[in-house]
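K.L.:
below: sequence and its predicted model.
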Amino acid sequence: MSNQLRDDMREARRAFGMVWARFAREAGYGEAHLRNVENGNRSVTADVAAAYDRVLRTGGAFASRLAAASATGRSAPWTTDETLSVLTDLVDGSGVDRRGFLAAGLALSASASSWAAALESRPARTPAGLPSSPALLAHMDDRLDHLRRLDDELGSGEVYQLARSELSLAVKLIKTRRYTSAGLGRLHSIAAEAARQVAWAAFDQDRAGIAQRFFDASLRASAEAGDPISGAYTLSFAAVQCYSTAHEAGRAVALLDTARTQVKGIGTPRMEAMLAARTARALSKTGAKKETAHQLHLARAALDKGRRDNDPKTLYWVDYGEIEMIAGSSALELGDPAEALRRFEAGMEASYPGDEEYPRSHAIYLARAAEAHLALDDLDGAVATARHAAACLGSVDSVRSASQLKGLREKLAQHAAYPAIRDFLEAG
């Protein structure tokens, strides 16, 4: 715990972007003292942890972790009993968590490392196919599939509670101890996906701390199942939370690297494509243009290999259209609006079913396309695409999508003298 805490404190300081001299001055310590703390030559005291929290605005995360480590002498173990305890606490508790993005990001990094270590101590398994699964578990799996589609079309508002109910049922069934080893493995995989859905819904509703706790629970259930595929899928969504947060894109790349390492040799080409595309998006946030292009190339090349019978059903949305939409978002992030529009257009030409099947995500992509038009001084294109984005969002319950559209409106407001833009803004 101590070494991990030091590493996370160092990462957070670097990500914050403050030069050493100013950081040490605001923390109230000499540079040499703090360097020795980070290098392990001095202890991480409560006062030092609190100073890092104060300067880096981490909401007391470091002080809390130090206090927890001091009280227990170790971090919570990733054992069968501990996993069940974590899952039980989440489904029985209120779910209130006010940790901010940075604190959640630090915790996600720790969870990813523990997940990888736990998998190495358990033999990986291939999730059982539905025909040989008990009927109840098959029905649960089908319901989770329906919830994924519901989230695509209506947003995360309803999914949050519904997925929690599925997780609660999975935990109850695990506690009955009526299932064989294979059945328990299947149940833990189901719990991993249900917890991931809760986490993603929480993130989509701007509840980062709660999302982190359920992402952690999902990874624990994945490790208990010996199912790296479900855990890698969870990490790919946790990475979105990280790269959507200022100064956390590097952490997102690390999460995705962990996922890719664990599924190497067992993941299908479609899984490879998804992880490569999300790595590209994270890298674009760091300004790494060549690396972003390389990862997008890997994603397209993986899709070129075709579908596989053992493709996880969770990857139904990974296709050429989605990859090009991610490429468009990445190009815009890298300051190339013309290339962004070309990629967004390529996505539509690949039959991206945004309006009908993925209106929440499509609204985000359309808002970015409108920003690209705006950057090219194409005001008519910007407002037309903005109207499309607003119509696509419609009754979708998504704080994340609404925030994207709000940001677009603020950019358009700078051109309110243009009649078409003024009309759009006044229409609300």
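P.N.:
Thanks, I have it.
K.L.:
rest of the way, CA atoms for contacts and neighbours
P.N.:
Noted.
K.L.:
residues contacting the nearest residue to Y352 once chain neighbours are set aside?
P.N.:
Leaving aside its sequence neighbours, Y352 sits nearest to G321 (C-alpha to C-alpha, 6 or more residues apart in numbering; 4.7 Å). By C-alpha atoms under 8 Å, 6 or more residues apart in numbering, the residues touching G321 are 346-352.
K.L.:
then this one, side by side with the first:
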Amino acid sequence: MSEQLRDEMRRARRASGMVWARFASEAGFGEAYLRNVENGNRSVTVDVAAAYDRVLRTEGTFTDALHDTGLLGPAGVPWNQPETLSVLTHLLKGSNVDRRGLLSAGIALSVSASSWSKAVAPGGSDSAAAATTSGPALVAHVDDRLDHLRRLDDKIGSGDVLQLARSELSLIVRLIKSGRNDSATTRHLHTMASEAARQVAWAAFDQGCPGLAQRFFDGALRASAEAGDPISGAYALSFAAIQCYSTPGQGNRSVSLLETATEQVRRAGTPRMHAMLAARTARALSKVGDKRGCARQLHLALTALDKGRHDDDPRTLYWVSRGEIEMIAGSSALQLNDPRQALQHFEAAREEYPGDFEYPRTHAIYLARAAEAHLAMHDLDAAIATARHAATCLGSVDSARSSSELKGLRGQLSPHVAHPAVREFLEVG
């Protein structure tokens, strides 16, 4: 853990853009001393961790992480029962105030992922999966509601889903605490708690609250570990990775999260699960400029998907399709400065991706990127037509993330305001 902590401290310092002399001066330590701390020649003390937190404004992340010993998480809370329930209860009683910035949230996610990887029981997914086919009718009903919430999030965005998912998580925690369930049902309830917490986390991120998202992602991973279910934890990590690779300078952290998820489901995951993780790994690799690695992961994703559906596919993976992977490939190609290739992928996805009706929020994001690719190819008319489609898709969808993507596109179009179609789009949308 100490080596990972040093790496995180070094990464955060570099991301701040501060030169060594200024950083050391503000931290109150000698430059040579801090270099030795980061290089492993001196210990990371509480005072040093606190200095990094203060100067980098990471809100206690490094101080908390210093207390991580083995199975202890970022706040020094053991990853076992009943502490997991205590963490979830505390989260539910807390407010929606977002105290962490994107950088400190990413650091905390890395610490949570490391602790989860140690805590999740190997092979536990089989027993957890078995529980999903039985159990009280109430448990099955709540599971169905989680499925409906996922699809509601697809269609209307995250605003209402944020509170609805919190309510579902609260009910699941109450059911666990009741002590009226057999061990298989209890494991299933923890898997459901992991998914409900993931939904809260994803909705929070989509609403522009990375700190709140990080805390619930941590709760999702803890519940997954308690269930002995690496599948639900890996699924949560795949969404946490999006939060990281959406943050400038955090691409490598995202790759690391996805590597952790992939390793934990190497034997337990179905081909569709592997396809999803490979596709998101490709996207993360595009963020760090790894063109070859990105292409390899996209190939792995499509190869895995071609193996077809599996009886054990998690319900959460309903959205994983060739169209989705082609859209991810398009986004990755655009990130790697290949707009022509990006447009080929977006075009290949068009017939297989029911975005307008099933996934309007995500489709708006992909369309905004396709418009950006058209703009890079100097095709203003196609860029505007695609941008209008994106704006129509977004409509009344409540998503700060999608709105931000469209806002960025408007900014790229603004230098072309002399073009009548561009001017009209910027004025009326």
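P.N.:
Ah, there it is. From a predicted model like this one, the values you see are computed outputs, not experimental measurements.
K.L.:
separation between the residue mapped onto the residue nearest to Y352 of structure 1 from structure 2 and G269 of structure 2?
P.N.:
Using TM-score structural alignment as the criterion, G321 of structure 1 maps onto G323 of structure 2. Distance from G323 of structure 2 to G269 of structure 2, counting by C-alpha to C-alpha, to the nearest Å: 21 Å.
K.L.:
likewise Q214 of structure 2?
P.N.:
Separation of Q214 of structure 2 from G269 of structure 2 (C-alpha to C-alpha) stands at 24 Å.
K.L.:
between those two, which one's more packed in?
P.N.:
Q214 (28 against 20; other C-alpha atoms under 10 Å).
K.L.:
state the helix or strand in which the closest residue to V417 of structure 2 other than its chain neighbours lies.
P.N.:
Spatial nearest neighbour of V417 of structure 2, chain neighbours left out: R423 (4.8 Å); criterion: C-alpha to C-alpha, 6+ apart. Secondary-structure assignment from DSSP states H and E places R423 of structure 2 in helix 420-428.
K.L.:
tell me which residues of that helix come out buried.
P.N.:
Neighbour-count burial for helix 420-428 of structure 2, with 16 or more other C-alpha atoms under 10 Å as criterion, is recorded at 421-423, 425.
K.L.:
just send those back as CSV, with distance to A201 of structure 2 too.
P.N.:
Formatted as CSV, those follow (distance: C-alpha to C-alpha, whole Å):
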residue, distance to A201 of structure 2
A421, 39
V422, 36
R423, 37
F425, 33
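K.L.:
closest to K155 of structure 2 among those residues?
P.N.:
F425 (24.1 Å; C-alpha to C-alpha).
K.L.:
isn't that closest one up against H389?
P.N.:
No - taking contacts as C-alpha atoms under 8 Å, F425 of structure 2 lies outside contact range of H389: 11.1 Å.
K.L.:
would you map the helices across the stretch 301-429 of structure 2?
P.N.:
Counting by DSSP state H, counting those that start in this stretch, the stretch 301-429 of structure 2 has these helices, from start to end: 322-335, 339-350, 355-358, 360-376, 380-394, 400-413, 420-428.
K.L.:
how far away from the center of its chain is the third one?
P.N.:
Translated: helix 355-358 of structure 2. Helix 355-358 of structure 2 has its C-alpha centroid displaced from the chain centroid by 22 Å (C-alpha atoms, centre = their mean, to the nearest Å).
K.L.:
so which of the helices of the stretch 301-429 of structure 2 comes closest to L66 of structure 2?
P.N.:
That would be helix 400-413 among those, by C-alpha to C-alpha, at 32.5 Å.
K.L.:
quick one: the closest one to helix 420-428, angle?
P.N.:
140 degrees (axes from the mean of the first three to the mean of the last three C-alpha atoms, to 10 degrees).
K.L.:
elements contacting helix 400-413 of structure 2?
P.N.:
With contacts taken as 3 or more C-alpha pairs under 8 Å, 6 or more residues apart in numbering; DSSP states H and E, helix 400-413 of structure 2 sits against helix 183-206, helix 360-376, helix 380-394.
K.L.:
tell me how far the second one lies from the chain's centre.
P.N.:
If you compare the mean C-alpha spot of helix 360-376 of structure 2 with that of the full chain, they lie 20 Å apart, counting by C-alpha atoms, centre = their mean.
K.L.:
over to the last one?
P.N.:
Relative to the mean C-alpha coordinate of its chain, helix 380-394 of structure 2 is positioned 27 Å out (C-alpha atoms, centre = their mean).
K.L.:
for stretch 242-262 of structure 1, same thing?
P.N.:
The answer for stretch 242-262 of structure 1 is 8 Å, by C-alpha atoms, centre = their mean.
K.L.:
check the mean deviation of the host helix or strand of D47 of structure 2 from structure 1.
P.N.:
Assigned by DSSP H and E, D47 of structure 2 falls within helix 46-56. Here helix 46-56 of structure 2, set against structure 1 after superposition, deviates by a mean of 4.1 Å using mean C-alpha distance after the TM-score superposition for structure 1.
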